[in-house]
Every structure is written in structure tokens, then in C-alpha cells.
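Enquirer: show me the folded form of this:
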Amino acid sequence: MAKTFKILFILALLGALATVGITYGVYQQVKDSIPTKEEMKDIELQIPLRIYTRDEKLIGEFGEQRRSPIRYEDIPHDLENAVLAAEDSNFYHHPGVDIVGLLRAAYQLVSTGEIQSGGSTITMQVARNYFLSFEQTFMRKFTEIFISLKLEQELSKHDILELYMNKIYLGKRAYGFEAAAQVYYGKHLDELTLAQYAMIAGLPKAPSRYNPVANSSRALIRRNWILQRMLTLGMIEKEAYQNAVEAPVTAENYGIQPDIEANYVAEMVRHELYQSYGEKLYTEGLVVYTTIDSERQNNANQSVYDGVMAYDERHGYRGTLDTRTNLVSATLEEQQDVFKNFSNIPSWTLALVLETTDTNATLRLEDGSTFDLSFDGISWAAPYINENYHGKNPKTVDDVLVAGDIIQLRPDDNTTWRLAQSPVVQSALLSLDSKDGAIESLVGGFDYFSNKFNRVTQSKRQPGSNFKPFIYASALANGYTAASVINDAPVVFHDSNLASAWRPTNDGGKFYGPTRLRQALYRSQNVVSVRLLDEMGIRPALEYIKHFGFDPNELPRNLSLSLGSANLSPLQIATGYAVFSNGGYRVQPYLIDRIEDRAGEIVFQAEPMTVCNDCTMLENDIDNPDAPNKGLFDTDSGVIELPVAPRVIDSDIAYIMYDIMRDVIRYGTGRRARVLERSDIAGKTGTTNDGRDAWFSGFNGDIVTSVWTGFDDMSPLGRGEWGGSASLPTWINYMRAALADTPASYVNKPSSLVTVRIDPDTGERALPGQSNAMFEMFRKDHVPERRMSARSEQAGSNTQNNSSSEQAPSSNIAIENLF
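Expert: Prediction:
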């Protein structure tokens, strides 16, 4: 007996020594793979780039791994229990490895020659996910064990569980449970139910097999098994268990949903930062806060959408996507399957016409439901002929649709549907703060997912009359006044820079004779603008216009410049108008306010050039706008030093131009904007030759907004489409909300301006007692001389005596111009 015991003892000792030897040998093999203490405590997740509005609404996310890291304190208790029940119920009691599980895995390895189950604890899964590959080999398993034991020594259980919750892959590119909550339920973790916690807790085992979207029945079985485990382990009560197992599967593929639609903005930010960060941009966890205001961005989106759809419906219905009469009697599955062949606008739906009557159409929608579309939702659909003409307006539903038609529908007042078609026309809107250039909203086109081309920044189109204010400002700087008279009469120019003789005309071919510059701008008279530039000279005009931020090399050096023949972007136009809005200063548009790293530390903070009205100037070189200008600003946190926007035009000129452009809205081509009932707004329309581009740019003392409308292929917009009809309504809708509940903000009026009474026909100083005299503003060095008697020769009989203090012109005056 003693001999047997001795033999067994020796064998056990040898086995122990062998085990130690093997363990030591294995350790020597894998020790270089074991991370150091510092590496374990300095674990960094791959976190995607996230872009927010200035009021912290998510705009977009860029990165292959969808991940939203959370702290242990933020993990819901029910989720923690569900994960422990599913993956490692003994987590808080083992040293990092589960001996029983490992022995079971070892037995499977010896008996089958393959690793069938890893016996992995949560700690071991963390070790594998952060430090190792997923290959199933003997040496990798031993490395995993050693790393797990070391993790337990260096980190707390809560630290390890936090790492697990943020790293584990849960399908649909979701890494971590917060990301999974957003992807599968469109909610944050703290908004989920017990049943939903159990559902996503079942994903780590096999994300594709137990995916609730792709395999709902199999996912349901695993969810209920986890709930049963939680009940058995005393983690939940019987009632909670019963309610959870009876809950339906509600998971869908939401992806990471932004809080606000601003895809053109997100792409601008991504593109700019990629130049500096490269591929690291998508994993470093940078958080970008833009200058975008979420409410104004939503309003900009809706305004562009409504403007495009209004234009599209005005020009008629181009027809259905297809007609398949055999589908009317097909099965529901066959009817729904056909929709896969057609693309659509987000938030719209496709539909199959099942039956029509005079008053409505019965439709099969994409989701399988039926809907009765009334004639009211179809009545706009006169047949499209071309952009200039459409057919007769329909009188019944049968005039538009037949059974078997496949059509598009768009939401109508969010309660019903309306017949629609994907528009071809495009529109863009940019709105910025004129005091520092902060871009508050930007829409680069009708639908980013259909066409990612950003028309605010990438498109260069002719602004037409939208450019005239810069010509007129140049004239004021070169000795002209708002009362200067130019003869609006036929003229032929033989400019060596033009291909042939040029005969500029006004809209409708009408001429008005001698016209004051104020009138000419708010009526948008082409001939006056051309004659004015011809008199003034192209070179001095170009020299002055560059102060607004335009590159003279991008501007034509011929008289067509006066009618906006340059190719410019909405961003450039809005930047130029900001000079009028802020009283003569040039600001630089900017989009990124600050950038924070994954730890919340600010790595970039914008310091925009800001208009300095009430600050103390430190440096200011007016003659050199590009020189560094600095000033001290009083802020809530004290006095700070910031870059100051340089003054680029005289404040007197800025205000006179502002006042003239207020007349554009009061009496001229922008009269539709009077609906806003704002006395502080000013602006200018613009329509190019053949109506290929339609613009409206407008502002008050704080905000500048430019809207462009046109076709990407430069086709004409069609008869009756001008800046005042195609773009101004979008501007009005946007500014109505942007200016709501805000006080009037006027451009500062310099005290140096002088107001005198003038003769409306000649622009000269009015005679004492002259009955038709009117007031006009002048710079103090350009006031007309006082007259005591009438001249023997009059400058014409133009009697449209309208200025900022007069009545509106008669209705026969042209309300727009073409280039």
C-alpha cells in the first residue's frame, strides 16, 4: 500500500513538474505576445469620426466600426445581468479564467483534435478582442489565458466589463452595446426594455446566427434562453420574465441615425480633415462641432425641398416609372417584389396602382398596405411637354393614372400621400453670420444620396443681376451717387474683348430713358449697368470688386461683367453680400468651430475674423485687408484678444447699397419678400441668359442667405422662371423662420451721410419749393450743389419718382432682367 502511494505520489509530482515545465515552456513561447502593464491600462478603442451641430445634434459619423463608448456607470443593470447570464455568470468570482470551462474545452480538443468551444470568460474575450487574433490554435489559447490572468491583476472587474461592453462585435458593423442599441432599435441603451437587453446580449455568441433582423426566429430562441437564465440566477422576478418572453421582436436595421440631415456639411468636414489625418481620421475618435444651427438647418432643408417641389409641379408630370398591368392580379409578394427594381427619395414610397375611378386611385404601397389616393393629391399633374409648356390640367384621376402604373408618392402634410416624381431641377442654400462668417445652414442640393455634388461650394454658375450690387458699389467708390443719372437707351458696344457687336437689352426689350442708379438697381435694368461700367472703366471696377473677396482672375475683363457673366459659387456670392450686411468688413466663411479628441480635450478652436464694432483695436491696417488685424473683445469670461475682420469698403458705401437693396424688396424685383413684413431686410434677384440660373441673395444686419436654382446640365428653367419666382420663395421660407422672434437688425447708418432733396428727373439738388422733390442719401463729399433756378435744359421726362421714401413704381415696370 505504501509502495503504491509512493508511486502515485511520484507520478503526481512528476505530473506537476511536467505541468509546470510545460506551462513555463509555453509561457516562454508566448510571453512576447503578452501586453505590458502600461499597454493594458492604455487601451484605445477604434472610434469613428463624429460631426455635430453647434448645439450638439449629431450630423454624421464616419468609420467602418460603429461604436459609441460608454462608462461602466452608464451600463443599465438589466443589460449587465443579461450579458453575465449569457456569457459568464461567474464573472465576479473567477480570476480571469474558468477552470471547468477550460477542462471541458481541453477534453474536446483531445477527443476531437479540434477546438469546439473555448471555455472563454468575459475577461478572456477582452484579451482576445484587444490583443489577439481570432485564429483557433493551441498557442493562441494559452496566450489568451496568460493575458486574462494579467488583466485581472491590473484592472478592476468593472474596468474589464466596460472594455467588453465597448469592444465586442454585435453585427451590422456595430461594436459595443450602445452602438447595437442604435443600430437595432434606433435608441440609446437606457431607453431599451428588458426583452431588448436580452436580445442584444445574445449577439456576442454568433452575431450573424442570432441577428434579430436577419434571423428573428433563432434570435428569439436565444433571447428567451437568456431570460430563463436570468430568472434561474435570481436576476429578475417571475413577472418581469413573463412580460419579457411575451414581448415581440421589434428590432430593425436603423444604422446610426443622425439627429439632423446635413449630409453635404458632413462631407465637407470629412474631406477637409482627411487632408490632415488621413485614414486615422476614422478611428481616432475625433468629435467635430460645426457652426451649423440645427433649427436653421432643418428649416433650410425644408425650404429647399418645398422650393424644388413647387417648381417641379409647376412644370407638369413627366409620367409614371413603369406600367405593369399583370401585377394588378398578382400576389402581394410579387407586387412588393417589383418595387426593388426602382429607386426613390428617402421618406417617399413607391406604389402600384390597383384600381382607378374619377375621384381616387387604390394603391399598393411598398409596405404591403393599401391606400386610396384622392384627386387632390393628383390634381397638379398636367402632362409635361417641356420646361416652357405643359398640357391641360387633369379633371379626373383617370386622366393621370391607370391600373398597373408604378408611381412615386411623397408625404403631404405628414398625414397622407401625394403623387410625386423625382425632380431634375436642383437648388442650393447657404446662410451665414455676417459678423464672423459662421455658416449656420447649408444645403448643397435636393437629395444628397441621389447626387453628392455640392452646389454651394463646387458649382460655379453665372449670378446674373445678383452680381450687380458689386458693380454699383464700385461706382459709388468712383464718384457716382445713388442719384447719378444714366441714360437707359439702346446702345451698341464694339468691345475688343467680345466676339461681336453687343446690343444689351432689358427684360421685355423696354427702355426707360435717363434713370437714377437707385432706380436702375431695384428695377434691375441691364442697359444702365452696362453703360455704368463702360463709363466707370473695367479696371477700376475689378480693382474695387476684389475687396469683396472675389479673385479678379475669375472675373471677365469685358462689359458682360456688369450683368454677372462670371462663374461664381453661392459661397462666393454670400461672402460678398456679407460685406454689405456687416457695414463694410470682410469675413471668412468657416464651418468647423472646434475639434475634440477622444478624451474631450480641444485640439482645435476656430478664431474667426470678427467684425469689431465695440472692441478696442490693437492692430488695424485698413489699406491692407490681408494684414493681421487684432482687437480686444469683452466676453462673459473677460476680455480676450481675437482676429478682427478688416474693413474693405467705406461704411457710407455699405449703407447706401443696403438702402438701395431695401428698395429692391420694397419696390423692385424682390417685392414678394414684403410678405415677411420686415423693414430691415435687403437683397437682389438674379436671372441669367435664357433663365439658366435663378438667384436671390438677401440679408439684414446679422444674417446673409443666398439661394440658387437651376439644372446641372445648364438647361433653361423655362418660361416665367426668374430669380424672383424660382429662388426668392425658398429664401422667404427660410428667412421667415430664421428671423422669427428676432428684433429688426439694420446695418449701422454712419453719421457722416447726408440726406438732401433732389430732382427725381435729373438727380440734381431740388429747387426751393419744387413739388416733386424727393430725398436721397449722399456721402458728404458728393452732395449735389444747391440750385436756385431751373436749368434751361432738362435731362428727360422720366417721372418714376421712387426712392426709399416714395411710392412703388407702376406695374408696367419690368420686374426682372435677363443676361
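
Enquirer: rest of the way, CA atoms for contacts and neighbours
Expert: Will do.

Enquirer: contact partners for the residue positioned nearest the centre of the chain?
Expert: Closest residue to the average C-alpha location of the chain: residue 262 at 2.1 Å, with CA atoms, centre = their mean. Going by CA atoms under 8 Å, 6 or more residues apart in numbering, residue 262 touches 59, 60, 297, 442, 443.

Enquirer: doesn't residue 626 belong to a strand?
Expert: No. Looking at residue 626 with DSSP: H, G, I helix; E, B strand; the rest coil, it is coil, so not inside a strand.

Enquirer: roughly how far apart are residue 700 and residue 745?
Expert: 6 Å (CA to CA, to the nearest Å).

Enquirer: more neighbours: these two, which one.
Expert: residue 700 (25 against 17; other CA atoms under 10 Å).

Enquirer: contact partners for the nearest residue to that one once chain neighbours are set aside?
Expert: Spatial nearest neighbour of residue 700, chain neighbours left out: residue 681 (4.7 Å); criterion: CA to CA, 6 or more residues apart in numbering. Neighbouring residues of residue 681 by CA under 8 Å, 6+ apart: 662, 665, 698, 699, 700, 746.

Enquirer: to compare against the first, here's another:
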Amino acid sequence: MSRLLRSSRILAWFFLTGLSLAALVSSGFYLYLRPGLPPVEQLMDIKLQTPLRVYSADNRLIAEFGEKRRAPITIEQIPTIQLQAFMAAEDARFYEHIGVDFKGLLRAAVELVTTGEIQSGGSTITMQVAKNYFLSRDRTFIRKFNEILLAIQIERELDKNRIFELYLNKIYLGNRAYGIQAASLVYYNKPVHELDLAQMAMLAGLPKAPSAYNPLANPQRALIRRNWILGRMQELGYITPDAYQLAVEAPLTASYNATATEVDADYVAEMARSELVERFGEAAYTDGYKVTLTVDSSKQQAATMALRNGLEAYDRRHGYRGPIGKVAAEELGNGAPDELLAGYPRIEELRPALVTNVRDKDGEVDVHVRHLGPATMAFESMTWAKRFKTESYTGAEPKQASEVVNPGDIVYVKALSASAPDGGETDTAAEQGESVTSSPLQVALYQLPNVQGALISLDAKSGAIEALVGGYSFSQNKYNRAAQARRQPGSTFKPFVYLTALESGMTPATIYNDAPIVFNDAELENTWRPENSSGEFDGPTRLREALYRSRNLVSIRLLRDLGIQNTLNYLQQLGLPTDDMQKDLSLALGSGLLTPMELARGFAVIANGGYDVQPWLIKEIRDVNNDVVYEAPEVVLCDRNCEEMAQTVTLPAPQDPGTGERTADTPDPELRIAHRLADERAVYILHSMMRDVIKRGTGRRALALGRDDIAGKTGTTNDQRDAWFGGFNYDLATTVWVGFDQPSPMGRGEYGAVAALPVWVDYMKVALADTPAAFMPQPNGIISVRIDPATGRRARAGQEGAVFELFREENAPEALPADIGNGGQISGGSAGGLPQSLF
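Expert: Sure thing, here's the model as predicted:
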């Protein structure tokens, strides 16, 4: 007994000595490491890297920016069974230990001694929170001790549920997905509370090695890992044997799901991103800002499709330029067709396709569409494909398919059949293995347009951007023509000259001579002989008629009488930039340079009755906590007492919607005051004249809308290099431009009414749908007079062919003596005698 007692004492002594040494070593590490550990309070202030999300005014997702895809979620929103799946995979004793599971650490130590490697690590969920939020990922003993100390400290200061929530929102789960909610959306395209048991177990298997156990990259390993977790859940009593059996038999259903944007508005999204970076720097990409824009999703989608369809229609009118690539005959039967198409990107709805067989007898062409497989193209979809010669000339219409395409041609097509995927499917999704379609497709021949365009639509009373498209495809070219392209506006500029005339005392009944004129002006390089687009001349013409028929010679004579500098001064008063405008009579024909945005803003000023509205895009910005950090000021149209109102607010420097530039320290005002820039009576009369452009002038195609409240102006520059249409009602102003990025002729007949106006009509058909007519209210001081249309003078009583015209009271023509004697009401007219402008 004495030997046994002695041995027991020795063992006890060794045990106590070892325990003391362990305590001393641990205390030493603690004293050494503790000063460098971060305070746990930082966890409460840490911002998870959450991407910037951009939404339309009706809360549809437009875009997401940021390296990490994350959607923070509270633990109450996560099903209990999902929490248990993570516990089974990572830390079954999570709710029992103090932040460190000593059994797990002992197991890891045994693994190190027996295998020479640390296989499991022994980390608890709390230790992973300490590592993910505060420490590096280095596999060193010092980092491990820091992790242990921090875990214990975290457990002392935070409750278990809060720790678990931090963990589930931070962990990386592959494919840019950080956090459980983001991973659920990436792999299953649904929130975590809608997942089934097998899917929950699959997500729980990812933290250990997101690449190795990724169901997209390594489906077999992912399946083994998932089933092991399901087994652990059964062992721990989280699920029943029947539930286990059903789950392990479930197939893998994971697929890659890119962020599902709901509105096709890439140019608008880029403008918003630029503004957010200007405001918040690089934090814009990580701090979880939610930006709500002024654009309406239905109007924006209509604008995008209207412009694309219009550019494609122009392109088809000018013929087929041939295939975008060729594959040699010997390569057709070798290798996968998708590999042969790999160098040709999808652009919006246009997909690259390889022609494999042409069957003239059947009137069909067999093609292989990248990522979609075999498809059939009917000859009827190719009849437009006359051979392109120049912008003004094409070959004859093809009689059979072999005159258009041949085996080995690589062409662009659009899917037509109901089984085809919609425009949201991406090449990335297909490359990840997603099944896109299983039935043969019907496709149509298309080609990528060379021509470009832009559309900008503004709320006329506030300047808010309702829709904006800067080109055919942002993925093809990120140049935003709506805000950046400076082009000659052509005849769409004439309304501003006519408004200058109305403010100067002229009237719609003022007569000008539409006749040839030759200028030998020192400021012009050559003798200038301007003409009307028709090449014809109408002689004496009223200003109303001259505007709706877009008579160039009248506009030139009008500008000469107004004075070039006086007109430029008035344009500056209207807020139109004049730095790039000609200082000669060609100004009357729109020879200066304006962006579509600037022209649309000018039309909005006319549309709203003459108030200084400025385009703006961002309606509201919220932070990751959903608190409002910016709210756009209310726009107030102000006629009188504007100075008193201005004293109650702080006005920022104007913001450039194209660049987003602003002064960083400028406070955001509660009001934005829009001062009056033009006489409301002159603007009202101009509305009437521009409605005639639609009713009886160059804009008659807009009658297809069946509305009386729309007004506008077509525009075409020399050699049809630029085609425009700007139009509005009292509520909405929209401008469309079509042309080549490097200015060159678009071809015969490509006037504003042909190339741009159809785009405007297609958009406004949606934008104005179900809205009541919106006319500018008639201001005081406007009178209506019957005039002789040939002379512009007041018509005599009973005169045939007389028409009514609008005048400002002080500009009304003198009443005829006979009318006064008959007690006729004085209500307008034109000055007597032939005007000097006839000569």
C-alpha cells in the first residue's frame, strides 16, 4: 500500500506541476497577448461589407455594385433547423461551451500529434467570429491563442444568439456570397426561410471549404459533405430518421443565380454609382447604401426597348453587312460549337450563332446558338437582309436563304419561340451548368446596329429623370450619349428662336418670306445658300406655319431681325449653354452643340410654362440601417416672392447629372426653387404652335398616340448626320437623338421624323398610357383673333378662310374700322403693310 500511495503522490505531484506550468504558460500568453486584443465593443460598430443597391422609384432593383454579395439577416429570420444544420457541421455544443470547446481543442491536438497536421482545428462558432472579424487567417499558434482569448471575451459580453447572427452574416460561402442569405439567393434564388432540409445542409457544408465543397464546382464532394451533415443532425436528434432518408435521397438543385435585376437601366445605374462614389468614396461599395432613383421602371423599360427597336429598324433599312465571323468547313464537324462561338459575346437579346446547314428547298437554316444549342431560322426572318452597299444604297431583296448566309457563318440572332429564355438569362448562368432550354428554338437573323442613339425623359415640373437610355447597349459601350454626346440639334433648336421672337413682340401671324437667300458673310467660310429640306420655297409665310413646316429660310430671316447676340443672351436666360453655339445665322438651324440632356431640359422649360428646372436623378439614399441620409429637395415653381422663399433654404451649386459633380460640403436643401425664365404668355402661344407640328407638320407620326395635348419638333442636320425629336405635354418632356458616334451621313430619307420620332412614339405610348390630357393653363393676357392667313392681318367680318390666332394683348393687331363700327370685339391681328422681312 505504501508503494501505491507513494506512486499516487508522485502522479498527483506531476499533475499539479503540469497544471501549474500550464496555468503559468497560459497566464503568460494572456498577459502578453491581452494588450493587443481589440475590444469586443467593436463588434457592435463593425459594418459588414454590403453592396450598393440601386432601385427605381417604384422599388425595382436596377443594379448592385460591390465585390461582396451580402444580404444581412437577423437570427429570428433564420429557421431553427438551419441553425441546427450549422451547429451539426461546425459546433454542436455551441450553446453549452464558454466560447472555447476544450474537447474539440484536445481532438485537434491529438490529430496534430498522430498525423502531423491540424485537420479539424477545433474552432467553435465563437472562435470563427473572433477570427473573421478581428484576426488574420494565418494558421499559427499565436493567432490561435488570440482567437481563444477573444472568443472567451466575446462570450462574456454578447449573448449566444447575437454571436450566431454575426457568424451567419459574415462567413464566406463561395461565388461572392458572404452570409447565409446571400448564399441562399446565389445557389437557390430564394431566401433562406424557403429552403428545404437538403438545401439547408448543403449551405451548412460550405464554411469548411467553400471551393472544395461547392455544389457548382465540385458536386460530388458537396453531396458527400451534405449527407455527412444530415447524418450528424440525425445523431444529435435534430431530425427524424424519415426526414434524414428523404433529404439524403434529394438531388442536388443548386445553380448559379446572378443578382436578379428587374429593370434594364445600366446607363442610369452608372450615373447613380458615380454620384454615390462622389459623395461617399469607396465606402459606397461596402457600406450597404440603398439608392432610390426618380426613374419609373415601366417607363425606363419602355425607353430601353423603344430605342433598341428604333436602332434595329434603322439598321435593317440599310441592309445586311455580312457575318460577324467565319468558321472553316473542316472545323464545322470538329469540337463543340460553343467553343467556336466563345469569342463572340451576347449583346442584350442578340446571341451569336453558327450556321451549320442551309436548306433553300425548305426555306430554313440550321444554326447552333451559343449556350442554347440547335435552332432553326426561317427564310422569312431574312428577307430584310438586302446586301449593304452604302448608307443610301442596298442590293436587291434576297430570294432564298443561301443568298444571305452560308454554312460556317457566325451571325447574331434573336430567339423567337416561347420556350426561349427571356432577356434576363446570362451567359454566366449557362456556363455554370444551368439548364436554359430543352426544346428546339426558332430564331431570327439580326445584326448589331452601327448607329447609336439616346433618349431622355424628364418630369417637366420638377426636372426629375423619368427614363434615360444612353445607347444601344451599356455592355457594348459605356459611353452615355444622353448626358455626354454634344451634337448639332438641327431644327429641334428652332422653338427657342421662335420663343425669343414671341418675347420680342412678334406673333404667330407675323409674316416672313420663305424665299432663296444668299449670304456673303465674313464670318462664314464660303458663300452660304441655305435651303429648305424639300428644296422648295413657299413665299410669304406666317411664323406658325413656318415652325410646323420647319422652313429654314424663315428661321434665318427671323434670327437676322432678332439679332444674333440678343438671341444668345435670351438663350442664356433660358439656361441653355451657348459656349458651343455658332455666332452666325446658322444658329437658327441648330448648328450649335447640345447634349440630349441639355435639349430635353430646354424642352422641359417650355413644357412647364417657362420655369428653370434642372435634371436630377437621386430621390433618396438610405444607409445599411435603413436610415435616410439624403432626400432630394422638393422642387417649387416660383413666380413671385422667390427671394423671400430662398432665404429660408440653402441652395446647392447645380449638380451635373452626367458626372455627378457637386461640392462635398454643400448642405442638402429642403427646397429647390425653380425661378421663371420666360414669359408665360409667350410660352403658352409656343405650345399652341408646337402642337401644330404634330397636327399638320413634320411630327404627324405622333398622331398615332391619339392625344391632343402633345407638342414637339423634329430635327435633322446636314446630310442626315443627326436625327432628333423633342416633344412634351404639360407634365412630361422627352427627347430622342439618333446618329453615329463619329458624325457621318445616315443615308437618304433618315430625317428626324423617320429615325427619331418612331422611338419617341413607342416610348410615350407607354409613358402617357392611362394619363389624362395635360395642357398648360391659359394665362391672363392672352386673346384669340380671327385673321387672314395670307396676310396675318385681322380678318373682316364674314371673310372666308379666316383662322383664329393667339396673341398677347399688347401685340394684338389693330381692329379694322368696319369691325369697330359693327361693335366687333377686338381680339387680335397683325400689323398692316408688308413687313420688311419679305425683302
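
Enquirer: tm score of chain vs chain?
Expert: Once superposed, chain against chain, the TM-score is 0.91 (TM-score structural alignment, normalised by the length of structure 1); 782 aligned residues with a CA RMSD of 2.6 Å.

Enquirer: can you tell me which of the contacts of residue 262 of structure 1 comes closest to residue 632 of structure 1?
Expert: Set against residue 632 of structure 1, the nearest of the contacts of residue 262 of structure 1 by CA to CA is residue 442 (30.7 Å).

Enquirer: helix, strand, or coil at the closest one?
Expert: strand.

Enquirer: residue in structure 2 paired with it?
Expert: Taking TM-score structural alignment, the alignment pairs residue 442 of structure 1 with residue 468 from structure 2.

Enquirer: do the same with residue 61 of structure 1
Expert: Under TM-score structural alignment, residue 61 of structure 1 pairs with residue 64 in structure 2.

Enquirer: how about residue 555 of structure 1?
Expert: By TM-score structural alignment, residue 555 of structure 1 lines up with residue 581.

Enquirer: distance of its match from residue 711 of structure 2?
Expert: 25 Å.

Enquirer: highest neighbour count among the contacts of residue 681 of structure 1?
Expert: Counting by other CA under 10 Å, top hit in the contacts of residue 681 of structure 1: residue 699 with 31 neighbours.

Enquirer: translate it into the numbering of structure 2.
Expert: By TM-score structural alignment, residue 699 of structure 1 lines up with residue 728.

Enquirer: contacts only, for that match.
Expert: Counting by CA under 8 Å, 6+ apart, residue 728 of structure 2 has contacts 603, 604, 607, 710, 711, 712, 734.

Enquirer: wait, the match of residue 442 of structure 1 sits on residue 453?
Expert: No. Judged on CA atoms under 8 Å, residue 468 of structure 2 makes no contact with residue 453 at a distance of 11.1 Å.

Enquirer: contacting residues for residue 550 of structure 2?
Expert: Neighbours of residue 550 of structure 2 in contact, by CA under 8 Å, 6+ apart: 491, 532, 697, 698.

Enquirer: the second one: how many residues sit nearby?
Expert: The one in question is residue 532 of structure 2. 17.

Enquirer: and for the top helix by length along structure 1, what span of structure 2 is it aligned with?
Expert: As assigned by DSSP state H, the longest helix anywhere in structure 1 is helix 2-30. Counting by TM-score structural alignment, helix 2-30 of structure 1 lines up with residues 5-33 of structure 2.

Enquirer: the matching stretch vs structure 1, average offset?
Expert: Compared with structure 1 after the fit, stretch 5-33 of structure 2 shows a mean deviation of 1.5 Å (mean CA distance after the TM-score superposition for structure 1).
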